[in-house]
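Student: Whatever this is, show me its structure:
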Amino acid sequence: MTSTLSTILVTGGTGTLGSLVVPLLREAGRDVRVLSRHARETADGVEYVAVDLLEGEGLEGALAGVGTVLHLAGGPKGDDIATRNLVRAAKSAGVRHLVYISVIGADRVPLAWLRSKLDAERAIAESGVPWTTLRAAQFHELTLNMVRTMAKMPVFPVPGGLRLQPVDARDVAARIVELALGGPAGLVPDLAGPKVYGLGDLARGYLKARGKRRPTMPVRIPGKAGRAYRAGDNLTLDGAEIGKRTWEDFLVERVG
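Tutor: Presented below is the predicted three-dimensional model:
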């Protein structure tokens, strides 16, 4: 392994965001090491190290000589556990900057996976390792998967009051690399897409791009989560940095 503090370790480096971030780091002349669940050969100057963050085994070796960690890995559950394992190892290894990608609304929307994101944020902030956290809106890819799945139903359900401000993963990648190459900045302004949409608007845009029609049916999200979404707690309407690429631009690229 490369033993220089110029090395940047990326968790989730093969995912939607990580696969965009890694080439940008290489273009910036940085040595990059990627954590992966499965071993892979070095390619395009990028090292791949097999580590399961939920187990934490192998982190000590993976962090040898690393100055900056980009924690981009995430899932439906266990983010808090994985992050605590990473934080402990990063502190022991003398990491100088830990950069984390979180989600807008992690501190406001009462859902279990968002609570784990918030717990991960806290673990990083309390770690003693200099840190930067960026909360981003829902990626276009995730939005597309959602509306594509719902469009397979005979009737498209539209939760009343649910609004999204989807952001392009390329815009997020550029921002997270900028933050990683800079100094620790704590919690930075959120990053959201350039437009706010009701779910019905997103659905109609997708269906039009696919040349399909579906009747819609209003539904209500129950409980505290429903109230939070109707209140726009998943949005940052003031003070956010804004990405460039719109949902419409993305649909043209992906759907045609």
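Student: can we go C-alpha only for contacts and neighbour counts from here?
Tutor: OK.
Student: what about the strands in the stretch 101-250 of the chain?
Tutor: Assigned by DSSP state E, counting those that start in this stretch, the stretch 101-250 of the chain shows strands spanning 131-136, 156-159, 163-164, 186-187, 191-192, 197-198, 216-219, 241-242.
Student: one more, for comparison:
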Amino acid sequence: MSSSIQANMKAGLPSPKVRKKREWSIGKIISNFLLILSTLFFIFPFYWIITGAFKKQTVATAIPPEWFPLHPTLQNLSDLFKNPVWRWTFNSFLISFVEMIAVCLVASLAGYVLAKKVFPGRKLIFGMFVAAMALPKQVILVPLFTMLADFGWVNTYHGLILPAIGWPFGVFLMKQFSQTIPSEVMEASRIDGCSEIRMFSTIILPLLTPALGALAIFTFIGSWNDYFSQLIMTRSTSMMTLPLGIATLQGEFTTNYGVMMAGAALASVPMIAIFLLFQKAFTQGITMGAVKG
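Tutor: I've put the predicted structure just below:
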């Protein structure tokens, strides 16, 4: 037994291991408490929307608020489905899903080429993608709308999907992740006689799964909530997406907040489902990118 430990025992002080365990326990309690507070803070808006969907109009706007619906009603859902909600939901699913698949495919191809192929102008092209990430969508909206109008693509599905396929952030993410793939794997596949297409589809693409999971979530949620672009590009009620259709339920003089909360709750379900579906790949993509990027 060392002299310091003996001195601590004689003085009635705990050993360094015991003190360290106590400090670690206190720190863990404080960190868990802060995490619980943060979780409640971020979950509360979703809870308020869910409970508001079952409140009457007079209760939904009452002050002080009713934290839990004492007299729940399904009238809000009934009023919501008097509108073409299923058509709006179909439009949102179609646009978001097709855009997610297209962005993941194009970004993985472009990111792989920029990371693993050597050709003149590679750094310049990648720099242009990085610079494009700094441009807000509103800056290019007017020339984009003019171009789509010339093509006759306004108020069409391809007019809503195609402009978002070349997402600069998607290319950037896939390029950074593709750099972590060992070049020896590619060289071995070439020695075995693999073509570029077969090597990418059977070897490279499975290795990119974590990054693709993260990109799929970002793309789907971004497309689902892309209210501004969809507002500009759509003209008819039948082409509206779910967030856009729910926004039209707001009246000029009065607004039924219970119906709007029911619509908001319905619109949030697909995003939660997509996140839970790709959660494992999303976590791997973020953590691996942070360590190796």
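Student: List the TM-score for the superposed pair.
Tutor: Remark: TM-score between the superposed chains equals 0.22 [TM-score structural alignment, normalised by the length of structure 1]; 96 aligned residues with a Cα RMSD of 5.9 Å.
Student: Can I get the strands of the stretch 101-250 of structure 1 in CSV including distance to Asp171 of structure 1 and mean neighbour count?
Tutor: Shown next, in CSV, are those (distance: least, Cα to Cα, whole Å; neighbours: other Cα atoms under 10 Å):
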stretch, distance to Asp171 of structure 1, mean neighbour count
strand 131-136, 10, 24
strand 156-159, 28, 20
strand 163-164, 17, 22
strand 186-187, 18, 16
strand 191-192, 9, 28
strand 197-198, 18, 14
strand 216-219, 31, 13
strand 241-242, 9, 18
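Student: Format those strands as CSV; extra columns: distance to Arg84 of structure 1.
Tutor: Output for those, formatted as CSV (distance: least, Cα to Cα, whole Å):
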stretch, distance to Arg84 of structure 1
strand 131-136, 14
strand 156-159, 35
strand 163-164, 30
strand 186-187, 17
strand 191-192, 24
strand 197-198, 35
strand 216-219, 38
strand 241-242, 28
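Student: between those, which one is nearest to Gly61 of structure 1?
Tutor: Smallest distance to Gly61 of structure 1 across the strands of the stretch 101-250 of structure 1 (Cα to Cα): 21.1 Å, for strand 131-136.
Student: Just list what the closest one packs against, helices and strands only.
Tutor: strand 97-103, helix 112-125, helix 169-181, strand 186-187, strand 191-192 (3 or more Cα pairs under 8 Å, 6 or more residues apart in numbering; DSSP states H and E).
Student: so of those, which one's packed in deepest?
Tutor: strand 191-192 (a mean of 28; mean count of other Cα atoms under 10 Å).
Student: so Gly52 of structure 2 touches Ala262, yeah?
Tutor: Yes: assessed by Cα atoms under 8 Å, Gly52 of structure 2 is found in contact with Ala262 at 7.3 Å.
Student: Redo the helices and strands packed on strand 131-136 of structure 1 as TSV? Include distance to Leu20 of structure 1.
Tutor: Below are those laid out as TSV (distance: least, Cα to Cα, whole Å):
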stretch	distance to Leu20 of structure 1
strand 97-103	14
helix 112-125	21
helix 169-181	6
strand 186-187	22
strand 191-192	16
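Student: List just the one of the ones you listed that sits closest to Asn145 of structure 1.
Tutor: helix 169-181 (14.1 Å).
Student: For that closest one, name the packing helices and strands.
Tutor: helix 18-27, strand 97-103, strand 131-136.
Student: Out of the helices and strands packed on strand 131-136 of structure 1, which is closest to Tyr229 of structure 1?
Tutor: Using Cα to Cα, these put helix 112-125 closest to Tyr229 of structure 1, at 12.9 Å.
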